[in-house]
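*Asks:* let me see the structure of the following:
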Amino acid sequence: MTSSRTPVNQMEEALAVLGDSLGLFYDQSGKGLSPHESQLWQSVTQAYSQCQSVVAALAAQQGSVVQEDAQHFDIIQLIQKIFASHDMLFLQRQLRYNVSTSADLPKVYGHPDNILQILTTLVGNAIKHSSRASSIDINIKEVALRQGNGVEVAIINACDNFTERDRYKIFEQFYQKETDDKTSGVGLALSRELIQQDNGQLWVDIPEKGKVAFTFVLPCAEVTKSEHKETTQTFKYDIQISNFDQLKSDLGHEKIHSIIDRIETTVRQLVRYPIDVVAAFEQSGVVSTIYETPKGHADSVASRISKRLGSEEFRVGKNPVKLQLKYNLSILK
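*Replies:* Down below sits the predicted model:
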C-alpha cells in the first residue's frame, strides 16, 4: 500500500537543500570570514549537523512504514520539483538550466522517494561544481533495456579539467562511503545503490572536453523476480606493465603513451564502458578497470581481458615491443 509523504521526508529534503546552500556559501566566503563570523559559522554548522542527526533518528524510527511502494511515476515532475527548490542556489551562482525531453516520455517504475533524494544529490553536486555563470543541461530520453524500455536522465555541467582519472576516483568513492560529502543528500555511493535496487544504473561520463555528466537509467515497467538480474559484485582489475621503467627509458614518453592508450582502449571494449570505468595511470604504467558482474563471473571478465591483451602484438613503428604484463583482481564490494 502506497503511503503519503511525511513531515520527516519533507525535513530530509529541506536539509539536503540547506546543506548545498551552506556548502556554496563556504566555498564563496568561508576563507574571508572575520573571527566573529567564523564563530557564528561554526555554531550554524553544528546546529545543522544536530538537525541532521535528529531527522536521521526519526527516519530510522519510522523505518519501512514511511517508504513508498514502487510505482509508476512521472520523472519530469520530480525534476521540476528539485529545480524549484534549488532556485536560490542557481541565482547565487548565476547558473542556467536547460531541460531537453520528448512530449511522449513514458513513466518510470521505482520508488519516488528514493529518486527524489538521488536527484537532490546530483543536482546539488552539479550546482556546487559548475563553473560560475554556466549552464546545467538535463537530457531525458527513452532508451531500450534488456527487460523493456527505460528512461535515461543525464545531468551535465561544465567542469574544467575533469579527466578520466577523476572519473575513476569518483567510481572508487562509490565503494568508500566514508569519503562521501554528507551535505549532499544521501551521497553518491548510496545514490547508486538506490538506483540499482530499482533495477537501474548510475554512472559518470565525460560527454565532451570540459563537461561531466552524471547519468542514470530506470525501467518503465516492473521487473519480476524471474526477470531480476543476478546478484552482482564489483571488482577492480589492474593491468600493470612490469617492465614499464625499462620501456620508458628505451622508447621515450610519447611512444610508451601510445602503448598505454592502446591497452586502455582494448579494455574499454571488453567491459560496459562508460557504466564500468577504465583509466590509465601513465606515471606507473598501470591501466585499471572497475566493473560489475554477476557473482562468480569475475574471472571470466578478467580472463577475457588478459587473453585479448596476451594475443595482441604491440609495435612501435615496425619493431615489436615485448610487454611484460602483470594482473591483479580484487573485490571492491
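*Asks:* please make it C-alpha for all contacts and neighbour counts, starting now.
*Replies:* Noted.
*Asks:* which residues sit against the helix or strand where residue 10 lies?
*Replies:* Element membership for residue 10, per DSSP states H and E: helix 7-29. Here helix 7-29 makes contact (Cα atoms under 8 Å, 6 or more residues apart in numbering) with 48, 52, 55, 58-59, 85-86, 89, 117, 120-121, 124, 128, 183-185.
*Asks:* please apply the same query to stretch 95-108.
*Replies:* Against stretch 95-108 from outside (Cα under 8 Å, 6+ apart): 72-75, 90, 127, 132-142, 150-151, 218-221.
*Asks:* now these: which count as buried?
*Replies:* Buried members of those, scored by 16 or more other Cα atoms under 10 Å, are 72-73, 75, 90, 127, 134-142, 150-151, 218-221.
*Asks:* strands of the stretch 201-333 of the chain, start to end?
*Replies:* Applying DSSP state E, counting those that start in this stretch to the stretch 201-333 of the chain gives strands spanning 201-205, 211-219, 232-241, 277-281, 286-294, 315-316, 319-320, 325-331.
*Asks:* and of those, who's closest to residue 166?
*Replies:* Among those, the nearest to residue 166 by Cα to Cα is strand 277-281 (9.1 Å).
*Asks:* and that closest one with strand 232-241, angle?
*Replies:* Inter-element angle recorded for strand 277-281 and strand 232-241: 20 degrees (by axes from the mean of the first three to the mean of the last three Cα atoms, to 10 degrees).
*Asks:* list the buried residues for strand 277-281?
*Replies:* Buried, per 16+ other Cα under 10 Å, within strand 277-281: 277, 278, 279, 280.
*Asks:* hang on, the earlier thing: now, which of the buried ones among the contacts of stretch 95-108 lie within strands?
*Replies:* Within the buried ones among the contacts of stretch 95-108, residues falling in strands by DSSP state E are 72-73, 135-142, 150-151, 218-219.
*Asks:* the structure of the following sequence is requested for comparison with the preceding one:
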Amino acid sequence: MLDMLRQTCSSMDLLFLSKRITYHVSAASDMSSVFADPEKIQSVVTELLRRIVKRMPHGSMVNISLNEVSMRNGRGIEISLSGVDESESGKNLTTFLQELFGEGIGGSSSSLFACRESIISQGGQLSVDLPKPQQPVFKVVLPTVGTSSLAISEQRTFKYDISITNIANLRKRFGIKKSCVFVSQIENYVRALVRHPIDIVMSVPARGVITAIYDTSEGTANSVASRISKRLGTEEFRIGKKIVDVKFKYHLTSLPHAVLGKGK
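*Replies:* Next up, the predicted model:
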C-alpha cells in the first residue's frame, strides 16, 4: 500500500510542480495487507489527490498517512489525505458530504460520489471531515486480508437525522448565537456516540438539525440509532447555567450504495 501511494504521488509530479506543492507520506510499520483491487484504490487516491491539489494555495503541503485501524467487521488500513482547501466549499462540511453521498443527502452525482461507490465496492469506507475551516481530511478505510467478506457485503450506509423541534423557542429565549452554539454542542455529543471520523456527524445550527451518517449491517441500523436517541433522551442539557427542555424528532434512512465486487 505504501508503494502504491508513492507511485501515485510520483505519477502526479507535474501537477505538484505546477503549484509548487510538496507532499509528506508517513506510515506505521508492519501493517497488514489490504483485501482490495489495487487499480481501483489507486484510481480513487489519484482522484482525491487531484481534487486536493487543485484547491490548494501555491507552495503548500499535502499530508498523507497510512495507519491500521478497527472497522466494525475487523481490521482495516486507513489512508488519510489532507491539505488546505482555499475554495468557498472548503468552509462547509455539508458541501463535501453532498458531493460524497450524492442524491442521498440532496446533492448530485460527483467525482467524490464515484470515489465512494468504488471504495464501497471493495468493502471499504470513504469519509471526509472538516476539523478546521478549509482543512478537509479525506479518509479511505479498506479491509485487511482475513476480514470476513460476508460481513463486508452486509454493510450499508444510513443517515440518522436528529431534529430539535423546539429550536424556534430556544432561539427566542436564548438568542440566535447561543442557540447555534447549543446545537453544535449536541453535535459533539452525538459524535462521541459513534465511530467518528469513520462515521460522520454534522449539523445545521440555524435549523436545529444534527445528522449522523454511519455504515453498519442492515440488521443493526436501528440499534445504532436507538443508542443515540436513548442517550439524548436521558441527558440533561444546559444553555449557560439553565437547564433546557429539548424536544427531539428522529428519522432514519438508507443511503444509496454500490454493488460489492471482489477484492484482489
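*Asks:* what range in the second structure does the helix holding residue 10 of the first structure sit on?
*Replies:* Alignment of helix 7-29 of the first structure against the second structure: no match, by TM-score structural alignment.
*Asks:* could you point out which element follows that helix?
*Replies:* Next along from helix 7-29 of the first structure, by DSSP H and E: helix 35-62.
*Asks:* just want the angle from that following helix to helix 7-29.
*Replies:* Counting by the same axes, to 10 degrees, helix 35-62 of the first structure lies at 160 degrees to helix 7-29.
*Asks:* helices along the second structure, start to end?
*Replies:* Counting by DSSP state H, one finds helices in the second structure at the ranges 2-11, 13-18, 38-54, 93-101, 111-120, 149-153, 167-174, 176-191, 221-234.
*Asks:* which residue sits closest to the aligned partner of residue 313 of the first structure in the second structure, ignoring its sequence neighbours?
*Replies:* The alignment partner of residue 313 of the first structure in the second structure, by TM-score structural alignment, is residue 236. Spatial nearest neighbour of residue 236 of the second structure, excluding adjacent residues (Cα to Cα, 6 or more residues apart in numbering): residue 243 at 7.0 Å.
*Asks:* over to residue 129 of the second structure?
*Replies:* Nearest residue to residue 129 of the second structure, sequence neighbours excluded (Cα to Cα, 6+ apart): residue 137, at 5.3 Å.
*Asks:* quick one: map that neighbour onto the first structure.
*Replies:* When the first structure is aligned by TM-score structural alignment, the residue opposite residue 137 of the second structure is residue 213.
*Asks:* isn't its match right up against residue 157?
*Replies:* Yes - the criterion here is Cα atoms under 8 Å, and residue 213 of the first structure meets it with residue 157 at 6.6 Å.
*Asks:* mind listing what's buried along stretch 316-330 of the first structure?
*Replies:* 323, 325, 327, 329.
*Asks:* tell me if I'm right that residue 36 of the second structure and residue 142 touch.
*Replies:* Yes - under the criterion of Cα under 8 Å, residue 36 of the second structure makes contact with residue 142 at 7.3 Å.
*Asks:* which neighbours do those two share?
*Replies:* In contact with both residue 36 of the second structure and residue 142: 122, 123, using Cα under 8 Å, 6+ apart.
*Asks:* and the strands of the stretch 201-333 of the first structure as TSV, adding distance to residue 19 of the first structure?
*Replies:* What follows is those, written out as TSV (distance: least, Cα to Cα, whole Å):
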stretch	distance to residue 19 of the first structure
strand 201-205	23
strand 211-219	20
strand 232-241	30
strand 277-281	29
strand 286-294	30
strand 315-316	53
strand 319-320	56
strand 325-331	33
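*Asks:* looking at those strands, which is closest to residue 42 of the first structure?
*Replies:* strand 211-219 (31.7 Å).
*Asks:* just want the most central residue of the second structure.
*Replies:* The residue lying closest to the centre of the second structure (Cα atoms, centre = their mean) is residue 127, at 2.8 Å.
*Asks:* wait, that residue sits on residue 139?
*Replies:* Yes - counting by Cα under 8 Å, residue 127 of the second structure touches residue 139, with 5.3 Å between them.
*Asks:* so what sits against both of these two?
*Replies:* Common contact partners of residue 127 of the second structure and residue 139 (Cα under 8 Å, 6+ apart): residue 198.
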